[in-house]
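>>> dropping a prediction and its sequence here:
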Amino acid sequence: MAHTVLVPTDGSPQSREAIEYAMREFSDAEFVALTVLNPTEMGAGGTEMGMASYADEWMDAEEERAEKRFEELGTLAAEHGVTLDGETIIGRPARAIVDYAEEHDIDQIVMGSHGRDGVSRILLGSVAETVVRRSPCPVTVVR
């Protein structure tokens, strides 16, 4: 049975470092790059467009960014000789990552940390910290 590694990716340098680390450390695994689109990050649309129209445009733009990211990561995977699938889902990032891992029998999660500390971590929370606490499988956080 193949080992499946889930790597949440948001396009940040930390998530890129996490996927590179995962491909080096788990070179015999299959990889899933997961992008979670969080509608709460959408913000308010301009006054000239309706909210539904803005939401559709935001979703389309985010899905397009995710597809471009998956293409780039596919090239990286080919360089490492590994298999990578890209998945885009909608939800709150920490919960969506944990749910995806549970529903797809993921063996390992490797994710980047944004390195927040102090007040910003307390106020904003930490996706990585929540995933570590709730994950059904081992989690590696790459800094």
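It's in.

>>> alpha carbons only for contacts and neighbour counts from here, please
Will do.

>>> helix or strand next in line after the helix or strand harbouring residue 96, which one?
For residue 96, the host element (DSSP states H and E) is helix 93-103. Heading C-terminal from helix 93-103, the first helix or strand you meet, by DSSP H and E, is strand 108-112.

>>> hold the first one in mind and look at this next one:
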Amino acid sequence: MKILIPLDGSAGSLHAVDYVASHRQLFGETPVILLLNVQWKVATGNVKLFINQDTINDYYREQGMLALQPARDVLDAAALPYQYHVSVGTPSDAIAQYACEQGVDQIVMCRQGQGGLQTFLLGSVVTKVLHLAECPVLLVK
């Protein structure tokens, strides 16, 4: 079974990783775990006039790896193999697209991420993923 766990770097998003690690027997044989962090695109408008693309790409990579590291630590401690990826764009669209491209059997995500004003302004990523994903989505508290 191929499981995608999207992570936004919040403590809440780690609940999905903890759930998969502690309930691995529910997924049959050792699952193929894919960790995904999606960075919001910051290089819009005139930003590229002042910052070169390599610097922007380095920023995305660094921020993505920071968000993924706690999940990687949990899976390393549980001796579960995984792959990780950092993508750039709108989180809900990128999650659904990556799940489709990778042939994911299930998305496991926390029902609440960074939230706050961002959720109010942009809507819930979880709600959008539920509508866009072509595979089952398991929400973890």
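Yep, it's here. Predicted model, so just to flag it, every value in this text is computed and none were measured.

>>> please point out which parts of the helix holding residue 96 of the first structure sit buried.
The neighbour-count check on helix 93-103 of the first structure (16 or more other Cα atoms under 10 Å) flags 93-98, 100-101 as buried.

>>> mean distance, that helix to its aligned residues in the second structure?
Helix 93-103 of the first structure differs from its equivalent in the second structure by a mean of 0.6 Å after superposition (mean Cα distance after the TM-score superposition for the first structure).

>>> what span of the second structure is that helix aligned with?
Aligned using TM-score structural alignment, helix 93-103 of the first structure spans residues 91-101 in the second structure.

>>> quick one: contacts for residue 18 of the first structure?
Neighbouring residues of residue 18 of the first structure by Cα atoms under 8 Å, 6 or more residues apart in numbering: 7, 110-112, 141-143.

>>> repeat that with 6 Å
Residue 18 of the first structure makes contact with 111-112, 142, according to Cα atoms under 6 Å, 6 or more residues apart in numbering.

>>> before we move on, what about residue 110 of the first structure?
Residues in contact with residue 110 of the first structure (Cα under 6 Å, 6+ apart) are 7, 139-141.

>>> try 8 Å this time
Listed by Cα under 8 Å, 6+ apart, the contact partners of residue 110 of the first structure are 5-8, 18-19, 22, 139-142.

>>> helices of the first structure, start to end?
Ranges of helices in the first structure, per DSSP state H, are 13-25, 51-80, 93-103, 118-124, 127-134.

>>> which residues does the nearest residue to residue 87 of the second structure once chain neighbours are set aside contact?
Distances taken as Cα to Cα, 6 or more residues apart in numbering put residue 38 closest to residue 87 of the second structure, at 4.8 Å, once the chain neighbours are dropped. The neighbourhood of residue 38 of the second structure, defined by Cα under 8 Å, 6+ apart, consists of 6-8, 64, 86-91, 94-95.
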